[in-house]
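# From the sequence below, what's the structure:
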Amino acid sequence: MRKLLLGSVIITCCAFNIKAQSPVINEFSCSNLSQFVDNYGKYEDWIELYNPTASPLSLAGYYLSDDSLNNSKWEIPVGVTIPANGFVCFWADGRGEVSGGQYHTNFKLSQTKNNNEYIVLANPSAVTIDIIEIKQETQLGHSYGRTSDGAATWSVFTTPTHNTSNNVATAYDDYASKPQVDVAAGYFTNPFVVTLSTTEPTSSIRYTTNGSEPTASSTLYTSPINISATTVLKAATFSTNPSILPSFVQYNTYFMNVNHTIPVVSIAGYQLNTLANGSQSLQPIGSFEYFDTLKIRQAKTYGEFNSHGQDSWANSQRSLDFISRDEMGYNKEIKEKLFAYSDRDAFQRIILRAAGDDNYPADHHSANAGSAHVRDAFIHNLAASGDLDLDVRLGSKCVVYLNGQYWGVYDLRENPDDHDFTDYYYGQDKYNIQYILTWGSTWAEYGGNQALTDWNNLYNFIMTHDMSVPANYQYVTDRYDEKSLVDYVLVNMFTVCSDWLNWNTGWWRGLDSTGTHLKWGYILWDNDATFGHYINYTGIPNTNYDADPCDPEVLSGSSDPEGHIQILLRLRQNPEFNQYYISRQIDLWNTLFSCETMLQQLDSTVAVIDPEMAMHSTRWSGTYSEWTTNVQSLRNYITNRCPALVSGFTSCYSLTGPFDLTLDTDVPGAGDIKLNSITIDQFPWTGSYFGNISNNIEVLPAFGYEFGSWSANHNTILPTTSSPVVAIDLIQSDTVIAHFIWTSIVEQSKDPLIVAMPSVFNEQTTIRYYLPEAAYVNIRLYSLVGYESIEIVNHIQHENGEYLLTLNLNEFGLKPGMYILLFQAGEKTKTIKLLFTK
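This is a model prediction of the structure:
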């Protein structure tokens, strides 16, 4: 049995010698998922204080905190009084307010953080008078409190006494220790046995192999357990001591004779199978284990599951949401990096999405004919790879096992309409976001009626003011991310989405000025009804590959109930926006939504799941052959769509062309060029662009260079060739070259500087370096694999100043490739990359 409770009591009693007239921390809960509700209708962690005296006690000026090193984190406001021998409760939810007669601290509690957390009570002089370390996790619905009001000992309560006396509750000393398991979770090719053991005195172990949590009536462990098939083993210790509660669950998944090429998620719980088979109202509790492609379990936690999806719920393979719950005492998050396009490595909420309405084989419903099991995640990851001005549901492929049974190929998906998402990426927590969603109807997911009011006010301003007036346009763009709107419309246009504005639209902004995303911007939601697939819920004019790029602009009424297209049309009154909107389409058509890029992304997505799809198809009564045919049909649609857009661009926007536009620099590595909305850093670069529209070009010099001039062969550059920002209206194909000149690399720097000009070369380059003071200099060249290739300058004394040296790699007999130049001046070290070509 874990002896943690007594340790916490010693901290409380011995360190501070609580006096009779002082209030004390009497009880708290980090496990309040569904018992005690605050004035917002939320179930939050709570802290209870007790007044051990016979007189009312004012708490005005006292402090509560979750940090032992900062005991004055939240000051209890005037007017908070504990009755004689009475109690007062505080919601530890981070709101930092008093509302509805209830008190909310500015911090939250967590019982499963890696670093221990405290509850601290300090007097008005900021002297700590009571403290307890949250070292003991409590199970769902339990609390931790003094055995009786104000007592020195602490106990676990299975029936918490929120804002009432602990004296009437049944107090338990602790939980039993979890069983020990001698075989770790993983993959196996031959049957084996698992041995369970416990150090808990006078106890027994009970276990299950069907995914449910062990109870006192589960199978009694008496001898090693035979494992001959894929099995989720869950075990718990049950003490005969009535003061000791059953342990937390120990759980492992053992995979037998299976081989997967993508990560595997094992989920298990009582009634989880029933939920996955269609009982949509259930919210079962269960375990979540994540195994990487090396077959190593990288994350495990406990939480709750619920249904995900609407139309797609009619399919036999259904999508599920999972929420890791700190309240259950295991882990507050799935602690693993799940997505290639993000560094995020902790997720409380995750979606297990069965490809939505692109599910294959979708029970062979006629509306799902041609499903490929890739569309939605493919589009979201494509958008993420292009760094569009949108929030997306990042996705990675996995195989799911449910209660030990193979459940097929799924997408692990991030959820952008969740405050953990906004907090991680933008520093906007759940109390500082206004988040509006449209799915048939429209509501505020966060921010309440004020969010809707603020949005409607902005919308009405746009509808009633001339956007060609700069002041009006500026007012809107100060509050609204117009580029996010453009990207939102264009993703759905390029992919011919037929289920978006009236069913799958989300937009939000943050209110915390210390964070980002302070303007209203958009998310991508479901993009499975795309590329001619599924039902045309939005009523777009054409679902074929030759749909015009301006088709979204005719959507209104029930197709666009919140008027996002009307905003687009109003903003197009502004010439600057109109140029951006049209040119952004052409930029993306040349890059992210080119056939080459889209097909590469599609092919890589398909290649990931291809080895898994035969087994998946068999599981859900499809065929691998039919799936590959459907994938090829999707591929053909994309191949046809790209060239079909040419006539659409010319007819929709009265453009001429297209013409080949080549951009180049006279010195490799001297700088980048921004064309309309995209930045180009590899030269020469050629795109297909149009006339009768201004193509805006801007030079971005690299360190050590400054812009000289532009040159073009056939088209006029405006305003002048010496301007770093110019425009060109194409009348024929052309090559535009940015010319650069060297400039001093000395910029009043206090540190040594070095630059190679150019850094990409086929024979020689010039190394320029600057020393702010005298120093010994070393310059060495290394191959990319790390062994030393050549010593250029060996510990030579230099006076302060700027130096030049010419480096010809042919003279050293070096092969083409990437090299690292190491520059040392005194104790300062810098490195630069050089690309030697032939």
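# Only C-alpha atoms from now on, for both contacts and neighbour counts.
Will do.
# Does the spatially closest residue to Ser99 that is not a sequence neighbour belong to a helix, a strand or coil?
Of all residues not flanking Ser99 in the chain, Asn39 sits nearest, at 7.6 Å (C-alpha to C-alpha, 6 or more residues apart in numbering). Secondary structure assignment for Asn39 (DSSP: H, G, I helix; E, B strand; the rest coil): coil.
# Would you agree Asn39 is in contact with Tyr103?
No - assessed by C-alpha atoms under 8 Å, Asn39 is found out of contact with Tyr103, at 9.6 Å.
# before we go on, could you also do this sequence so I can check it against the first one:
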Amino acid sequence: MFLLSSKRLRICAIYICVLVGLLLATEGNAQRVVINELMTSNAQTIQDEDGDTPDWIELYNASTTPVDLTNWVITDDSLEIDKWLFPAIVMQPGAYLLIFASDKDRKEGKYLHTSFRLGAGRESVFLYNQLGQRVDDYISTCIPSGFSYGHTPDGTNPKTHLLTPTPGRSNNESLTATIKPGKDTLVFSQSGGFFTQAFSLQLSTGLPGTRIYYTLDGSVPDENAQLYTSPIQVKSRKGDKNDVSEEETVATWQPPQGEVFKATVIRAVAYIDACPAGPVITHTYFVDEKMPQRYTFPILSIATDRSDFFGKKKGIYVSGENDGLGENFFASGKEWERSIHVEFFNENGARAIAQGMGARIHGRGSRKNPQKSVRIYAREEYGAEWLNFQMFPDLAIEKFKTLILRTPDADFSQTIFKDELIQTLIRPMNLDLQATRPSVVFINGEYWGIHNIRERFDKHYFAQHYGVDSESIDFLGLSLDGNEIIEGDGQHYANMIQYIRNHDLAEDVYYQYISTQLDIANFIDYHIAHLFFANWDWPNNNMRFWRPRTPAGKWRWVFFDCDACMIQDSYKFLYLYSSREENDLKYKSYEESTFLLRNLLQNRQFRTLFLQKFMYHLNTTFEPGRIIKEIQSFTQTYAPEVLEHIYRWNSPDTYTTWVQNLEEIKLFALRRPIEMLNQLQTLYQLPVLLYPNPSNGEFQVDLGDDEHIPLNIQVYTTQGQLIQTYTYVSSKEAKGVSMKLTHQPAGLYIVRIQYGSLVFNKKLVLYKQ
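Prediction:
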């Protein structure tokens, strides 16, 4: 039923690669070309034909046969395996080939020049043959000025620092050295935050001779960056032209309606003898005379190399130009994760987070929107294994592995906060939900709009919320891409489904067994929530469920992605998803995703509980007054931020459009309970009719059932005072009961109807008698 897990697929891929490698081993040894020597700080060693001293790379043919390098590739990015192609050139056995990494891109003349440069201690180099197979690589390490790094003797391992570089010649006689880069502390005179006036920023270190390099564009600084020689003037950027905000993120993208608000991002690093003496330090400064009041949301500032987000070859936020791979923003996996630096500023401007992280584009269909959701990862390779901060004030969790910066652009209703609203409304239900916090995001110092910071459902979420072993869970999914195994395996779930196929759950003994396999209360609330909010992007999509891999572990369903909710209040999904008419084409299209619900509803015990909970939530969780009150609260929270977001992303079209969209979901809140009540009555003949209403005191309760079930009716004032009680037993001959309120003033009353185990609360309006 379920596909192989991604982990198992990776293992299979590794085995295949090993087999392919063995098959190619003979040919690979016969034509062994290596990156023999490399220099990243060429001050005086060798000049090119222009008299410049760019970085250089030396290849060596360590085989005994000539090697044709035509259409081989050398690159500083493993994703761009077509970055710089070799011209028609043949290396003889034992020959050396010098290539300048100058960014001059020359394939003719005295020397070859690549289309990229090398940053000291930053860039790796990869060599691929004409088949796209990696032949050799150099993984970045610090090479001091005047030193090179390579094989000695030629073509052998290990590599080491060479005190006497030999470009284009043998390394065999070179003196080697052990390099221990110096350490120093880089200090900013002012931390990032909110400022009302311009100021001078000083950068300093503790040792004489240490040099400081910095950037202002979000990129990681190295020796090619600006050398710090005097204080940096940090001021308001009003009047500066838009930069990354003008990047076309998708074909339907529209530019901002004018100048976007900007901050100053300063990234700096200290160097000793061409080697970094410490980590890159990043601070973001927001300067505006009204800055303390400018934003009501906290700010999350992302700094990153421009090409990592917007480059045609490797930019994750744009369509890009990767033939055969499709749009960049649809690419996924670790290979499409980019290094970023994240700062989080509370509403008062205090910086609470400053940490290197990884970033990927998040979501499915929403990736094609101009503004995209971004998933951020804490990893040791970026600086820290966890993000240690209580991001959500109402959630007592103080460390996170992954967070989602969720864009409001995914909301089909363009309310900006609908999914967050629904997550808040269903907090009282027995569901696994994502904590959420609204924020404003900046990328490389430019306003990027409203995003909701969210928890992500993964193994770490379940470990922290339930105290289970993160490596011992089953986590499955159902989406438009098919069945998915996210963690663990699907054997337990498949066994449960097969059991149901072989046993009629109408029989209590079989239903009782299934209730030990899945969490019935959670399953019911999960389906009630999706059915009530009329989510038309479900259940064939956006369905996920998990269990701890223990003998007593039960399946639970997680609620997420309600962007397609609250649109059509008349949707009759309850009928569609509970139908058992096998000739119905709609039934067949939802057969797998609704299999559990349809079969469980055949059991009277489950059906009664399902109806009880549905009616309870209609009277409480989904009570129109409660939903509208919550909508109004969200509106007040978001209103101060909406105009700037629209100005940036042109979505919704106008502020007036946004207000109109909110009115639409208010109408949904008013109409949907009635629609759901009608569907429940039609399918299950619920005893919920009370008429006439308004009434002059005489009214009828229509049971709509022909069974002998005790009925208890109580009438309360809105202050909770019980004023009348009536007990009745229905029958085929008398399906309803008549009541009369006497000597009561006109007004609103609550009629509590207990019909067997079901309880309904109806409002009765009494006019003057």
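# For the two chains, what TM-score is obtained?
Comparison of the two superposed chains (TM-score structural alignment, normalised by the length of the second structure) gives a TM-score of 0.60, and 509 aligned residues with a C-alpha RMSD of 3.8 Å.
# Looking at Asn39 and Tyr103 of the first structure, which has the bigger crowd around it?
For the pair Asn39 of the first structure and Tyr103, the greater number of neighbours falls to Tyr103 (23 against 11), based on other C-alpha atoms under 10 Å.
# counterpart of the more buried one in the second structure?
Structural alignment (TM-score structural alignment) places Tyr103 of the first structure against a gap in the second structure.
# and if you look at Cys595 of the first structure?
By TM-score structural alignment, Cys595 of the first structure lines up with Pro624 in the second structure.
# ok, now Thr618 of the first structure?
Looks like Thr618 of the first structure aligns to Tyr647 there (TM-score structural alignment).
# What helix or strand is its match located in?
Using DSSP states H and E, Tyr647 of the second structure maps to helix 624-649.
# roughly how far is whichever helix or strand comes after that helix from the heart of the chain?
For helix 624-649 of the second structure, the following helix or strand on the C-terminal side (DSSP H and E) is helix 655-684. Relative to its chain's centre, helix 655-684 of the second structure lies at 29 Å (C-alpha atoms, centre = their mean, to the nearest Å).
# Give me the mean distance between helix 655-684 of the second structure and the first structure.
Superposing on the first structure and averaging over aligned pairs (mean C-alpha distance after the TM-score superposition for the first structure), helix 655-684 of the second structure comes out at 2.0 Å.
# outside of whichever helix or strand comes after that helix, which residues touch it?
Using DSSP H and E, the helix or strand that follows helix 655-684 of the second structure in sequence is strand 689-691. The contact list for strand 689-691 of the second structure, computed with C-alpha atoms under 8 Å, 6 or more residues apart in numbering, reads 699-703, 762.
# could you redo the last one with a cut-off of 6 Å?
699-702 (C-alpha atoms under 6 Å, 6 or more residues apart in numbering).
# What residues sit buried inside that strand?
The neighbour-count check on strand 689-691 of the second structure (16 or more other C-alpha atoms under 10 Å) flags 689-690 as buried.
# Stretch 397-404 of the second structure now?
400-404.
# What residues in the first structure pair up with it?
Residue span in the first structure matched to stretch 397-404 of the second structure, by TM-score structural alignment: 344-351.
# Quickly note the distance from the equivalent of Thr219 of the first structure over in the second structure to Val659 of the second structure.
Mapped onto the second structure by TM-score structural alignment, Thr219 of the first structure lines up with Gln226. Per C-alpha to C-alpha, to the nearest Å, Gln226 of the second structure is found 47 Å from Val659 of the second structure.
# On the three-state scheme, Leu395 of the second structure is what?
Leu395 of the second structure is classified as coil under three-state DSSP.
# Count the residues that sit near it.
Around Leu395 of the second structure there are 11 residues (other C-alpha under 10 Å).
# Just give the nearest non-adjacent residue to it, would you?
Ala435 (7.2 Å).
# same check, this time on Gly269 of the first structure
Gly286 is the one closest to Gly269 of the first structure (C-alpha to C-alpha, 6+ apart), at 4.1 Å.
# Ok, Tyr144 of the first structure next?
That would be Val156: by C-alpha to C-alpha, 6+ apart, it lies 4.7 Å from Tyr144 of the first structure.
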